[in-house]
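Engineer: got a predicted model here, sequence first, then my questions.
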Amino acid sequence: MDVPAHLAALTGTPVARLRTLGRSHAWTLYHADLADSHRVFVKAFDHEGADELPDLDGILTAEAAGLRWLAAAHPSLVPPVLAADTRMLVLPWLPPQSATATSADQLGRDLATLHAATPDSFGAPWDGYIATLPLSNAAGPGEWGPWYAEHRLAPYLPAAAPELGRDGVRLLDRVIDRITDLAGPPEPPARLHGDLWSGNVLWTADRALLIDPAAHGGHRETDLAMLALFGAPHLDRILSAYQEIAPLNSGWRQRIPLHQLHPLLVHVVLFGGSYRGMLLSAAASALAG
């Protein structure tokens, strides 16, 4: 794909300058200056052979749909989608800044507001992805636990099994079998980012913005557990500010490992056995509850 030409066609503006920021998964990231003086961030499937990969066609459109869905509930929490198709996503260029205590407090309040925008069911009205893996967003009208087991845990076990071994798979199967008991008090679906590790929080001069979502209706503890998985700056302040707006149910800290099982399974599938120990430790902690 000719990235400058595709970007110009998508935005309706010629490209004055294009700078490569690096590769991530199957796409390349760019910083572009447009001829109308706007600066944009671009994610593009531009590697050789990308046009022959129909299985990836939905990734960027799903990301755009997720950003717009989150913006419908909290427009100042995500960057606006400037343009998108199956091969390119264009967002405003937002220079990153260091996290501050003030912006962390604001993020906690913003997440509480976002989660309170209750969708009709668990899941989402589009086919989801997390990184390059398909993510089932099939609607679920019942409680969260069985939906999580069916759509976030079970689908990834077969691909992870060679790394987990028989005992590891059995441990995850025990979690799935006990999911109703482990899931905690019933809660309505919350509007989630869905992949909220610290790298998907863009700290700007004014506030934190959420990028690269796997958005869906889920359990609000999932976003908070994901922030804790690889560490987020000022996490205690984020959680404290969140609780001031929307107190969490008792036992939420004990359920953190349960919510971390899905992203850890995804990491085992994508990156191999280096995440096996973390996954099995989280599974054991979830069962210990």
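Structural biologist: Arrived safely, thanks for sending.
Engineer: all contacts plus neighbour counts: C-alpha atoms, from now on.
Structural biologist: Will do.
Engineer: next, the buried residues of the longest strand along the chain.
Structural biologist: Of all segments of type strand in the chain, defined using DSSP state E, the longest is strand 15-24. Within strand 15-24, the residues scored as buried using 16 or more other Cα atoms under 10 Å are 15, 18.
Engineer: a strand runs through residue 138, doesn't it?
Structural biologist: No: Residue 138 is assigned coil when assessed by DSSP: H, G, I helix; E, B strand; the rest coil, not a strand.
Engineer: check the gap between it and residue 148 for me.
Structural biologist: 11 Å (Cα to Cα, to the nearest Å).
Engineer: who's more crowded, these two?
Structural biologist: residue 148 (22 against 18; other Cα atoms under 10 Å).
Engineer: any idea which element the more buried one lies in?
Structural biologist: helix 144-148 (DSSP states H and E).
Engineer: who touches stretch 226-243?
Structural biologist: If you take Cα atoms under 8 Å, 6 or more residues apart in numbering as the criterion, stretch 226-243 is touched by 99-101, 104-112, 195-198, 224, 259-260, 263.
Engineer: rerun at 7 Å
Structural biologist: With Cα atoms under 7 Å, 6 or more residues apart in numbering as the contact definition, stretch 226-243 has outside contacts at 99, 101, 104-105, 107-109, 111-112, 195-198, 260.
Engineer: what packs against the biggest helix by length in the chain?
Structural biologist: Criterion DSSP state H: the longest helix present in the chain is helix 157-177. If contacts are counted by 3 or more Cα pairs under 7 Å, 6 or more residues apart in numbering; DSSP states H and E, helix 157-177 sits against helix 256-271, helix 276-288.
Engineer: same for the longest strand of the chain, what does it pack against?
Structural biologist: By 3+ Cα pairs under 7 Å, 6+ apart, strand 15-24 packs against strand 27-34.
Engineer: chain center to the strand it packs on, what's the gap?
Structural biologist: 21 Å (Cα atoms, centre = their mean, to the nearest Å).
Engineer: same thing with stretch 278-289?
Structural biologist: 21 Å.
Engineer: sorry, back to before: what lies in contact with the helix holding residue 148?
Structural biologist: 140, 179, 180, 183, 218, 219.
Engineer: let's bring in a second model and compare:
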Amino acid sequence: MLDPERVGELLGVPAVEVADRGSSHSWTLHQVRLADGREVFVKAAHDQAGVFAAEAAGLRWLDEAGPGMPVAGVLAADEHHLILPWLAAEPVTAAAAERFGRELAALHTSSPPSSYGASWPGFIADLPLDNSLTSADAGEAWPRWYAERRLVPFLSRAAGHLSGPDVALIERVITEIETLAGPPEPPSRIHGDLWSGNVMWSGGRGWLIDPAAHGGHRETDLAMLALFGAPHMSRVLSAYDEVAPLAAGWRERVPLHQLHPLLVHVALFGGSYRAAAVDAARAALG
């Protein structure tokens, strides 16, 4: 699927060496050395124009929050390739985790959008996301936006792996969303799929990759980061809270924000994630 000649055309520098780095979902992953000595990371697919366009748009939009954002830069993209700088992985230190917490807080609070959603069609993995824009009214629009654009569509996708009572429980979360969502917050620029595998640790800091970026609730990113465990998570949270303190009760709302990604996992991987999604719904309801 990778076309080294096309990579060279996109970057204006010939590709001279390619190392395959596995695959993910519907695309393959590659490390490419260019004739000028640079190395780049390339996702390649037969046809993932929508996914690659959404990822490129999301990375660029996150980076527009301000200087020094922890966002991997987009070098080029077309319908078959997404090209980013090569980031050499390194062990995560406590100092890097704290820096990431501060930088994530700055991303969430700098240059906030005026609406929930995004101006481009969204994807999470290779599943479509409804990014329909909804103007924020003192943050009060988010609960219904989250319910209708995230929970309802993925409950439908996951329903074949859920029992009738499971579906009824999650429908109750959707019905009661306004009382579960906590105090109103304005929209933030959020990554939208911030599990630990979408943070690349390199150069003493964490870099955001593979976003499902949109205007959303900042607690969503933190809940997702905690879902599968992130290194030095307590330090990330402490540093984040120093820059942008979280609203009271945020820990109790973590399951609500984790419910959508867990439904995504049920839709993608089946019943092995059913119990976790049902537990999150039950915990969200208290």
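Structural biologist: Done, it's in. Computed from a predicted structure; not experimentally measured.
Engineer: and the TM-score between them?
Structural biologist: Scored against TM-score structural alignment, normalised by the length of structure 2, the superposed chains reach a TM-score of 0.96; 280 aligned residues with a Cα RMSD of 1.0 Å.
Engineer: pick the most deeply packed of the helices and strands packed on helix 157-177 of structure 1.
Structural biologist: helix 256-271 (a mean of 22; mean count of other Cα atoms under 10 Å).
Engineer: which part of structure 2 matches that one?
Structural biologist: Using TM-score structural alignment, the residues of structure 2 aligned to helix 256-271 of structure 1 are 254-269.
Engineer: what about the matching stretch, how far off from structure 1?
Structural biologist: On superposition with structure 1, the mean distance recorded for stretch 254-269 of structure 2 (mean Cα distance after the TM-score superposition for structure 1) is 0.3 Å.
Engineer: how far is that stretch from where the chain is centred?
Structural biologist: The answer for stretch 254-269 of structure 2 is 12 Å, by Cα atoms, centre = their mean.
Engineer: repeat that for stretch 155-167 of structure 1.
Structural biologist: 22 Å.
Engineer: residue 93 is in contact with residue 40 of structure 1, correct?
Structural biologist: Yes: with contacts counted by Cα atoms under 7 Å, residue 40 of structure 1 reaches residue 93, the gap being 4.3 Å.
Engineer: ok, and the closest non-adjacent residue to residue 158 of structure 2?
Structural biologist: residue 267 (4.5 Å; Cα to Cα, 6 or more residues apart in numbering).
Engineer: also residue 258 of structure 1?
Structural biologist: Closest to residue 258 of structure 1 by Cα to Cα, 6+ apart is residue 286, at 5.0 Å.
Engineer: just give me the match in structure 2 for that neighbour.
Structural biologist: By TM-score structural alignment, residue 286 of structure 1 lines up with residue 284.
Engineer: and that match, how far is that from residue 228 of structure 2?
Structural biologist: Counting by Cα to Cα, the gap from residue 284 of structure 2 to residue 228 of structure 2 is 18 Å.
Engineer: and what of residue 156 of structure 2?
Structural biologist: 24 Å.
Engineer: with residue 267 of structure 2 instead?
Structural biologist: 17 Å.
Engineer: what of residue 275 of structure 2?
Structural biologist: Residue 275 of structure 2 is 15 Å from residue 228 of structure 2, by Cα to Cα.
Engineer: same question, residue 196 of structure 2
Structural biologist: Residue 196 of structure 2 sits 7 Å away from residue 228 of structure 2, going by Cα to Cα.
Engineer: which of these two has more neighbours?
Structural biologist: Per other Cα under 10 Å, whichever of residue 196 of structure 2 and residue 228 has more neighbours is residue 196, with 17 against 10.
Engineer: ok so, going back, just the buried ones from the contacts of stretch 226-243 of structure 1?
Structural biologist: 99, 104-105, 107-109, 111-112, 195-198, 260.
Engineer: quick check, nearest of those residues to residue 172 of structure 1?
Structural biologist: Among these, residue 260 lies closest to residue 172 of structure 1 (Cα to Cα), at 12.4 Å.
Engineer: in structure 2, what range does the helix holding residue 148 of structure 1 match?
Structural biologist: The aligned range for helix 144-148 of structure 1 is 142-146, by TM-score structural alignment.
Engineer: how many residues are close by the nearest residue to residue 17 of structure 2 once chain neighbours are set aside?
Structural biologist: Sequence neighbours aside, residue 33 is the residue nearest to residue 17 of structure 2 in space, at 5.1 Å (criterion: Cα to Cα, 6+ apart). The burial count assigned to residue 33 of structure 2 is 19, neighbours taken as other Cα under 10 Å.
Engineer: give me the neighbour count for the aligned residue in structure 2 for residue 172 of structure 1.
Structural biologist: Aligning on TM-score structural alignment places residue 172 of structure 1 opposite residue 170 in structure 2. Burial measure for residue 170 of structure 2: 23 neighbouring residues, criterion other Cα under 10 Å.
Engineer: tell me where the stretch 101-250 of structure 2 has strands.
Structural biologist: 115-116, 122-124, 127-129, 134-135, 188-190, 199-202, 205-208, 214-216 (DSSP state E, counting those that start in this stretch).
Engineer: relative to structure 1, which residues correspond to the second one?
Structural biologist: Right, the one you point to is strand 122-124 of structure 2. By TM-score structural alignment, strand 122-124 of structure 2 lines up with residues 128-130 in structure 1.
Engineer: tell me the contacts of the residue nearest the centre of structure 1?
Structural biologist: Among the residues of structure 1, the one closest to the centroid is residue 195, at 2.0 Å (Cα atoms, centre = their mean). Contacts for residue 195 of structure 1 (Cα under 7 Å, 6+ apart) come out as 213, 214, 226.
Engineer: residue contacts, the spatially closest residue to residue 4 of structure 1 that is not a sequence neighbour?
Structural biologist: Leaving aside its sequence neighbours, residue 4 of structure 1 sits nearest to residue 15 (Cα to Cα, 6+ apart; 6.0 Å). Contacts for residue 15 of structure 1 (Cα under 7 Å, 6+ apart) come out as 4, 8, 33, 34, 35.
Engineer: can you tell me the element the first one falls in?
Structural biologist: Spelled out, it's residue 4 of structure 1. Using DSSP H and E, residue 4 of structure 1 falls in helix 3-11.
Engineer: the residue in structure 2 sticking out farthest from the centre and residue 151 of structure 2: what is the separation?
Structural biologist: Centroid-distance maximum for structure 2: residue 35 at 32.6 Å, with Cα atoms, centre = their mean. From residue 35 of structure 2 across to residue 151 of structure 2, the span is 47 Å (Cα to Cα).
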